[in-house]
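Visitor: Pasted the sequence and its predicted model underneath.
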Amino acid sequence: MLLGDAINVTHFKSSNNVDIYIGQMDAEWCIRSVPNGGYVLAQIVQACIQQQRNTTTPDPIHVTAHFLSATSTSSFEIHVRVQKRGRNFTNLLAELLQDNATKVTSHLIFGALEPPSDSGKDAINLIPPSPYARRLPLHHHPSNAPRKQLSDRYKFGSRFDATQEPEIVSRNAISSPQRTNSSTVGGGGLDYGIWCGFKDKGETVILANIPFFADISTNAPVLLPKEYRQRLGRSWFPTMVMTIEYKFPLPKLSKDHSNRTIGIFSSTKFIHGTMGRQDMYTEIWTAPCDVGENVEVADGWRDKQFCLAVSTQMALTVPIAWNLAKGKL
């Protein structure tokens, strides 16, 4: 099933100031046996977008979600309640339930996204051409970047075209200057970066599926050289807490921007404890074209790309058997 069809919620009823939406988790959008956490969060975001559709605050600005327990490939309910409605922002509380148990609880802030602009007499913006602006962290244009496949842990991997970034991969090597010692100040960690786009031309990137893209980076333990992950075994990396901050609205399809491909960059600085608790910081960027598309690489193409969203998450490292067991419940 296409992701756009798999993120599908319907308003069911309203009761005691709570709007209830219903839907069905699709089995294709799983990590092994358990629905991908970003896919699950996308259902909540979509329900809240529907809730806010005819208001002055229609766009998600910030989302915080706590995953209380793993979801399953079955029907669900999302209960949405307005916590506060203001002039510029609306605060929503949303819970996703399966079998009458709360699986995910979330707090969402909605507002009105504005396109990147350095206009405004009193505006302070860290966007190009400011020398302090964050720039696209991927090295290659998606038309000619080296190709790769998403991990076989993802049942949905065949639905995407993806690339790799050899320069980023090399930063994770034991011989890289990124490695630290007792005299190092800061530094360290593991990085990941790809272009990723839908193969099906009927699919597009939408605000609701941004959480999905933010949750498909390869987890840091897998990025370690083999000699540093010999004890890892076959593992699952369930998300415990995830945030998304939406920066800008999606660009329209044009010669400068694709509507079905995005750039993903992530960085992890800490992994520790008996359950391998880890942080991940992720950026989602616009793309100038689709992966492998036969286009001329124009000068200055990088200057026209901008960050759509940033995400943080806390995940665990547990045996894959835990995931497979969830699928049998």
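Guide: Alright, I've got the coordinates. The structure displayed is predicted, hence computed values, not measured ones.
Visitor: Could you use CA atoms for every contact and neighbour count after this?
Guide: Will do.
Visitor: can you pull the buried residues of the helix or strand hosting residue 110?
Guide: Element membership of residue 110, judged by DSSP states H and E, is strand 101-111. Under the neighbour-count criterion of 16 or more other CA atoms under 10 Å, strand 101-111 has 102, 103, 104, 105, 106, 107, 108, 109, 110, 111 buried.
Visitor: Distance to residue 160 added to these, as TSV?
Guide: Formatted as TSV, those follow (distance: CA to CA, whole Å):
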residue	distance to residue 160
102	31
103	28
104	27
105	29
106	28
107	30
108	28
109	30
110	29
111	31
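Visitor: another one to put next to it:
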Amino acid sequence: MGFEWDDHIALSRRDEGSFDADLEQGWTVGGGVNGGYLLSVIGNAISQTLPGKPDPVSVSAHYLSATTPGPATVSTRVLREGGRFATVAADLAQGAGTRITALATYADLSALPDEVSTTAVEPDIAPRDQCVSNEFAPAELRKVAPLMDRFDLLFDPTCIGWAVGEPSRRGLLQGWFRLKDGRDPDPIELLMVCDALPPVSMDFGVMGWAPTLELTVHVRAVPAPGWVKVSHRTRNIAGGMFEEDCEVWDSAGRLVAQSRQLAMWPRA
């Protein structure tokens, strides 16, 4: 059985370094296509450019302008390939303009040393049967964010005050995540997961689209099958912008992805 996700990030190769994509309507939010989904489309193109090094290790993308559903092209350029790692530049373009430019390091994560030493603490999220499904998200949010129909998101009960007019103002959103059709996560999907939750600005009672300016994702390991825990937080709002730090933990209790995003504070 095929999975929706694989169809939505599918590419047609033009030549050695460029691909055609058809960006799906179902991944829109606010005024454009979700940045994490777009990063996975770019990530898939880079993966296909590098036989033997299929996995993102670090991807840093700058979002130059909003992307819309429909045809797009992804161009890749290998800057260095040797040993365990490769470095690739990539651009996603639509019409006559470049929408996203990215620089990435890729490897075969399954071939890297698997020892883990961390002081990170796994998020304290309630069991799934005690969490609140995104199916109960406010109608106005679902209208501007149809991407929420693409996945199951179970919010920790301590993080849903924003949905009932009682935001905690802690700058924290977290919950359980999986794709709607139950497809198990992989490294390229993690690029999207790091941008899948609503913006943490909602925890301050500010609803609306928060356009991404820059997003960097570090993928630390191939995730185990099953649900993942996702935690987003911010500590600083300045100049009409805020940072959003994300952690993704897999079903084996490992920190498999981390990201930092700089986004625009939503307009009132």
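Guide: Structure received. Just so it is clear, the structure is predicted and the values come from calculations on it, not from any experiment.
Visitor: Any chance you could compute the TM-score here?
Guide: TM-score for the superposed chains, counting by TM-score structural alignment, normalised by the length of the second structure: 0.86, backed by 256 aligned residues with a CA RMSD of 2.6 Å.
Visitor: average offset between the strand holding residue 110 of the first structure and the second structure?
Guide: Here strand 101-111 of the first structure, set against the second structure after superposition, deviates by a mean of 0.7 Å using mean CA distance after the TM-score superposition for the first structure.
Visitor: Of the buried residues of strand 101-111 of the first structure, just say which sits nearest to residue 33 of the first structure.
Guide: Residue 33 of the first structure lies nearest to residue 103 out of those, by CA to CA, at 16.0 Å.
Visitor: Now check the second structure for the residue matching that closest one.
Guide: Aligned against the second structure by TM-score structural alignment, residue 103 of the first structure finds its counterpart in residue 99.
Visitor: quick one: its match and residue 87 of the second structure, what's the gap?
Guide: Using CA to CA, to the nearest Å, one obtains 20 Å as the distance from residue 99 of the second structure to residue 87 of the second structure.
Visitor: And the helices in the stretch 101-250 of the first structure, which stretches?
Guide: Secondary structure of the stretch 101-250 of the first structure (DSSP state H, counting those that start in this stretch): helices at 166-171, 210-214, 220-223.
Visitor: Most tightly packed of these?
Guide: Sort the helices of the stretch 101-250 of the first structure by mean neighbour count, taking mean count of other CA atoms under 10 Å, and helix 210-214 sits at the top with a mean of 23.
Visitor: what's the matching range in the second structure for that helix?
Guide: Helix 210-214 of the first structure maps onto residues 190-194 of the second structure, going by TM-score structural alignment.
Visitor: Stretch 235-242 of the first structure too?
Guide: Under TM-score structural alignment, the match for stretch 235-242 of the first structure is residues 208-215.
Visitor: The matching stretch spans what distance, first to last residue?
Guide: Taking CA to CA, stretch 208-215 of the second structure runs 19 Å from one end to the other.
Visitor: who's in contact with it?
Guide: 29-31, 35, 60-64, 199, 202, 259-268 (CA atoms under 8 Å, 6 or more residues apart in numbering).
Visitor: Looking at those residues, which are in helices?
Guide: residue 35 (DSSP state H).
Visitor: Among the contacts of stretch 208-215 of the second structure, name the buried ones.
Guide: For the contacts of stretch 208-215 of the second structure, a neighbour count by 16+ other CA under 10 Å gives the buried set as 29, 35, 60-63, 199, 202, 259-266.
Visitor: Sort out which one of those residues lies nearest residue 79 of the second structure for me.
Guide: Of all those, residue 79 of the second structure sits closest to residue 60, with 14.8 Å by CA to CA.
Visitor: Aligned against the first structure, show me the partner of the closest one.
Guide: Alignment note (TM-score structural alignment): residue 60 of the second structure maps to residue 64 of the first structure.
Visitor: Its match contacts residue 94, correct?
Guide: No: under the criterion of CA atoms under 8 Å, residue 64 of the first structure is not in contact with residue 94, lying 10.2 Å apart.
Visitor: who are the neighbours in contact with the aligned partner of residue 2 of the first structure in the second structure?
Guide: Using TM-score structural alignment, the equivalent of residue 2 of the first structure in the second structure is residue 4. By CA under 8 Å, 6+ apart, the residues touching residue 4 of the second structure are residue 181.
Visitor: Tell me how far residue 4 of the second structure lies from residue 43 of the second structure.
Guide: Counting by CA to CA, the gap from residue 4 of the second structure to residue 43 of the second structure is 17 Å.
Visitor: For residue 202 of the second structure, give its distance to residue 267 of the second structure.
Guide: Separation of residue 202 of the second structure from residue 267 of the second structure (CA to CA) stands at 12 Å.
Visitor: Tell me which residue is most central in the first structure.
Guide: residue 214 (1.2 Å; CA atoms, centre = their mean).
Visitor: In this structure it contacts residue 311, no?
Guide: Yes: proximity of residue 214 of the first structure to residue 311 meets the contact threshold set by CA under 8 Å, at 6.5 Å.
Visitor: Report the set of residues contacting both of those two.
Guide: Common neighbours of residue 214 of the first structure and residue 311 (CA under 8 Å, 6+ apart) are 282, 283.
Visitor: residue boundaries of the strands in the stretch 151-268 of the second structure?
Guide: Taking DSSP state E, counting those that start in this stretch as the criterion, the stretch 151-268 of the second structure carries its strands at 151-155, 172-179, 212-219, 228-233, 237-238, 241-249, 255-264.
Visitor: go on, the stretch 1-150 of the first structure?
Guide: 9-15, 18-24, 30-31, 34-35, 59-67, 75-85, 90-98, 101-111, 147-148.
Visitor: Read off where the third one ends up in the second structure.
Guide: Going back to what we said before, that points to strand 30-31 of the first structure. Counting by TM-score structural alignment, strand 30-31 of the first structure corresponds to 28-29 in the second structure.
Visitor: which ones are touching the equivalent of residue 190 of the first structure over in the second structure?
Guide: By TM-score structural alignment, residue 190 of the first structure lines up with residue 171 in the second structure. Shown in contact with residue 171 of the second structure (CA under 8 Å, 6+ apart): 200, 201, 203, 204, 233, 234, 235.
Visitor: Among those, which one sits closest to residue 52 of the second structure?
Guide: residue 233 (34.8 Å).
Visitor: check contacts around whatever residue of the first structure lines up with the closest one.
Guide: In the first structure, residue 233 of the second structure lines up with residue 267, judged by TM-score structural alignment. For residue 267 of the first structure, the contacting residues are 189, 190, 191, 192, 280, 281, 282, by CA under 8 Å, 6+ apart.
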